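> Next comes the sequence, and after it the predicted model I'd like to discuss.
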Amino acid sequence: MKLLVLSNGHGEDRVAVRIIKQLQTVTNKLELVALPIVGKGYAYTKANIAIAGRVQQMPSGGFIYQGGTPLWQDVRGGLIQLTLEQIKLVRQWGKGDGVILAVGDIVPLLYAWLSKANYAFVGTAKSEYYLRDETGWLAKTSRIERKMGSVYLPWERWLMSREACKGVFPRDSLTTEILGQWSIPAYDLGNPMMDDLTSEMELADSKCLDILLLAGSRMPEALRNWQQLLIAASKTIDDLQSRSLEFLGAIAPALDLKPFIELAIEQEWQITGAKADICTLTKKNTTLILSQSNYSQFLQQGDIAIAMAGTATEEFVGLGKPAIIMPGEGPQFNYAFAEAQSRLLGCSIVMVESPELVGKAIAQVINNPEQLQQITLNGKRRMGESGAAFRIAQCLQNRLLKE
């Protein structure tokens, strides 16, 4: 069986790779290629998965839905031509005997439907938690949103309910339950974001407090975010003088580490050790470790995060840990995104207006055992347990890959 995997973002690519690896364990009769709609598909390349067509990094990093300048920059950068090439490739795929797995949002889902091939959809971008929780609608949910009935809009539900759609895999149980109100083959199998991640949450007074810094994966935004995170780190050192602190900077592998180090040096951090993709710095008897190869380890080691990222923040919260977030300039992590992330992740998130407020927010969270317990339960409920990629792969084998 031939499978084309579509995804539209760095986090979505990583989710797709996890599912692909599990598919390769449940069937040995699979020929597959991937098409990253946004970016260059670094996660696929790293996993030695063939890329089907031309890839190109757009100026907006994939956030053209905001319109205005990001959209115009992408149009000037060749977005229209790239999109036409991608649609042509997908339609050509549909003329054969292959099937499609779409990972992300409506864009790969629409491409899959346009192919006229059978397809399945892993919905990573949307959750009912944006609009409601287990007790009902959130206060901020508008009358129009309530009238729509779901975070997935009618046209998205239409694409998921087509006969060619053999399976839909929402990111949480609540979303699966709501989609079950329509003729959609939705399966509650968990969230692949949490695969291969385990938590060792402990905030003992005698323990060094490990603070994870998450700047995002798209340039130049990640560097602007990093500047704010460094300010927050310095303020936290001043506000938590009674605690031993260590900062862990998880920098995306596709980025250049050098400018992140340079910005730290500008803010009076001094290099004490450096290798190819790891740099250790110190300031006021506090250590800052920057690494491009210890992402999973840092997620597990961190006690609390200062975060300006999408998928990485969700994964950290899914381990039952708290995150302090603050809005940046965008195009991704602006105020609207941060506010939406607060709704998605509930009490696990504390949003502050500026980096100067981060230290006090951390102190309040780590000194509240009841809040930490609630955060632990909330994160695991909203993000699920590990093993979802394997469960999804088994379902895909039965529903999509039958010859």
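That came in fine, so what should we check first? As the structure is a prediction and not an experimental result, all values here were calculated from the model. Numbers count the residues shown, from 1 in each chain.
> Every contact and neighbour count from this point should use C-alpha atoms.
Fine.
> Burial check on the residue nearest to residue 79 when sequence neighbours are not counted, number of neighbours?
Among residues not flanking residue 79 along the chain, residue 58 sits closest, at 7.3 Å (CA to CA, 6 or more residues apart in numbering). For residue 58, the count of nearby residues is 22 (other CA atoms under 10 Å).
> residue contacts, the spatially most central residue of the chain?
Nearest residue to the geometric centre of the chain (CA atoms, centre = their mean): residue 311, 1.7 Å. Counting by CA atoms under 8 Å, 6 or more residues apart in numbering, residue 311 touches 11, 193.
> second one coming, line it up with the first:
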Amino acid sequence: MTPSPLLFISNGTAEDLIGARLAGLLDHKIRYSPLVGEGLPYAKLGNANRVGRVLSLPSGGFPFGSLENLKADLGTGLIGNSIGQWSDATRGARGAGAVVVVGDAYALMVGTVAARLNKRPLIHVQPLLSAQYLDGLGVRGALRELNALGANLPMPYELRLARGADAVFVRDAATQRYYQQRGVPARFTGSFAMDVLPAPERELDLSENRPVLALLPGSREDHRESLPVMLRAAALLPEVTPLVAWPHDWEAVTLPQGWTLNIQNDAEALAVGDGAGIPLLRGAFGAVARAADLAIGTSGTANEQLAGLGIPVIAFATRGPQYTEGFARRQGRLLGAALQVVEGNPAALAAQVRAVLDDRSRRGQAALAGLTRIGLAGALPLIAAEIERLAENKKNT
């Protein structure tokens, strides 16, 4: 008998990636409802069909990252299209074996309605919240980050919704304890971020015996501000081999004034300026991540993945939409000694790179913090087995 299709609901770039990787482990046809963007990782599966409309937001899915983000998203029809997505997801859950939510409290609300109206099992994969965001936050810190309150800790309504799910999976052991103390039987089975870290895609030319500095401008529009700063910082560091893990088309590259981009092929280009030539590599994030000795990043998941590999990460805030001052502070609490946030100018970044490379003890502390706070891979196969079990039980009832 053909297994029933499964509905995946996710709301963000990393969430789509995790959801698609999880869906690929399941022997089911997949329906997917991406609440932000097009859900491109699902489309690559071959057995997946999108349910409902596409909502492309200027903020990239961070409407509450700043007032400017919210205004821009509202101007593109955020409210009307979001309401429409609820009915899309509910329709997509009809006849599904289970509803799988990969995302935050909002995605869980949509998934809860879709699952309950269709009497389907509900699985929540929460890759965003971490109890470690509360480390050293305090009352003053919480007041300063009121716009991110629901991102720092689960709100009472999210815990109530999670108690109604058939299975809940969280990103680390500290969060499992936090949820369980509040009556949610959540499980930590491994790191989602490390599960979706790709294997090295190709061999890199690293013949020169110098530390490798990974530059991670990220998949959000922050790269237009952060990449030029990273390039100028790397040009001040002739003692390292800088490599940019570039996730966009070459047309999206923003260079410092006076620099040029020499495109060699679809996978590699060279940014030239200030006496330096710095490679930009497309489709090579896994290779760059594993070659790195140190990283400069303005990325969410990529920064966490490098930290999870034991690699120290240096970060600086941008004007957004994602890697704002508040986001940088939050990621600093999450990663502890694995992340150092400094002033966003080339000289400060170069000085920090040298300070980390010259201090073996500091590198050791960063590695330990990243490995313990992010955790090991292995979550998604266990979650896939639980989804199969719940879907099969529903079919037999």
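Ah, there it is. Just so you know, these numbers come straight off a predicted model, no measurement behind them.
> quick one on the thing from earlier: any idea how far the equivalent of the residue nearest to the centre of structure 1 over in structure 2 is from residue 220 of structure 2?
When structure 2 is aligned by TM-score structural alignment, residue 311 of structure 1 is paired with residue 301. Distance, residue 301 of structure 2 to residue 220 of structure 2, using CA to CA, to the nearest Å: 11 Å.
> What is the longest helix belonging to structure 1 packed up against?
Identified as the longest helix of structure 1 according to DSSP state H is helix 221-239. Applying 3 or more CA pairs under 8 Å, 6 or more residues apart in numbering; DSSP states H and E, we find helix 221-239 of structure 1 packed against helix 258-266, strand 304-307, helix 358-366.
> 6 Å instead?
The contact analysis (3 or more CA pairs under 6 Å, 6 or more residues apart in numbering; DSSP states H and E) places helix 221-239 of structure 1 against helix 358-366.
> and the helix it packs on, what other elements does it pack with?
Contacts defined by 3+ CA pairs under 6 Å, 6+ apart place helix 358-366 of structure 1 against helix 221-239.
> Which residues belonging to the helix it packs on are considered buried?
221-237, 239 (16 or more other CA atoms under 10 Å).
> got it, and stretch 81-91 of structure 2?
Buried residues in stretch 81-91 of structure 2, defined by neighbour count with 16+ other CA under 10 Å: 82, 85-86, 88-91.
> Would you mind giving the residues you listed as a markdown table with distance to residue 247 of structure 2 added?
Output for the buried residues of stretch 81-91 of structure 2, formatted as a markdown table (distance: CA to CA, whole Å):
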| residue | distance to residue 247 of structure 2 |
| --- | --- |
| 82 | 27 |
| 85 | 28 |
| 86 | 30 |
| 88 | 30 |
| 89 | 29 |
| 90 | 33 |
| 91 | 33 |
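> Just to be sure, which of the residues you listed are found in helices?
82, 85-86, 88-91.
> Not counting its neighbours along the chain, what's nearest the aligned residue in structure 2 for residue 274 of structure 1?
Matched to structure 2 by TM-score structural alignment, residue 274 of structure 1 sits across from residue 264. Leaving aside its chain neighbours, residue 264 of structure 2 sits nearest to residue 270 (7.5 Å; criterion: CA to CA, 6+ apart).
> quick check: angle from whichever strand or helix holds the one you found to helix 223-235?
Here residue 270 of structure 2, judged by DSSP states H and E, is contained in strand 268-273. Angle, strand 268-273 of structure 2 to helix 223-235, by axes from the mean of the first three to the mean of the last three CA atoms, to 10 degrees: 70 degrees.
> what's the next secondary structure element after strand 268-273 of structure 2?
In N-to-C order, the element after strand 268-273 of structure 2 by DSSP H and E is strand 276-282.
> got a list of contacts for the helix of greatest length in structure 2?
Ranked by residue count, the top helix of structure 2 under DSSP H comes out as helix 379-395. Applying CA atoms under 6 Å, 6 or more residues apart in numbering, the contact partners of helix 379-395 of structure 2 are 22, 97-98, 189-191.
> List the residues that contact residue 217 of structure 1.
By CA under 6 Å, 6+ apart, the contact list for residue 217 of structure 1 reads residue 252.
> should've said residue 7 of structure 2
The contact partners of residue 7 of structure 2, by CA under 6 Å, 6+ apart, come to 31-32, 93, 99.
> same thing but at 10 Å, please
Contact partners of residue 7 of structure 2, counting by CA atoms under 10 Å, 6 or more residues apart in numbering, are 23, 28-33, 48-51, 89-90, 92-101, 111, 114-115, 120, 122.
> Looking for the alignment partner of residue 211 of structure 2 in structure 1.
Checking TM-score structural alignment: residue 211 of structure 2 goes with residue 209.
> which one is that match nearest to, not counting chain neighbours?
Here the residue nearest residue 209 of structure 1, using CA to CA, 6+ apart, is residue 245, at 4.9 Å.
> Run the chain-centre distance for stretch 385-396 of structure 2.
28 Å (CA atoms, centre = their mean, to the nearest Å).
> Which positions in that stretch come out as buried?
387-388, 390-391.
> Repeat that for stretch 117-134 of structure 2.
Using 16+ other CA under 10 Å as the test for burial, stretch 117-134 of structure 2 gives 118-133.
> repeat for stretch 317-335 of structure 2
Under the neighbour-count criterion of 16+ other CA under 10 Å, stretch 317-335 of structure 2 has 317-318, 320-335 buried.
> okay, how far is it across it, tip to tip?
End to end - CA to CA - stretch 317-335 of structure 2 spans 16 Å.
> Lovely, talk soon.
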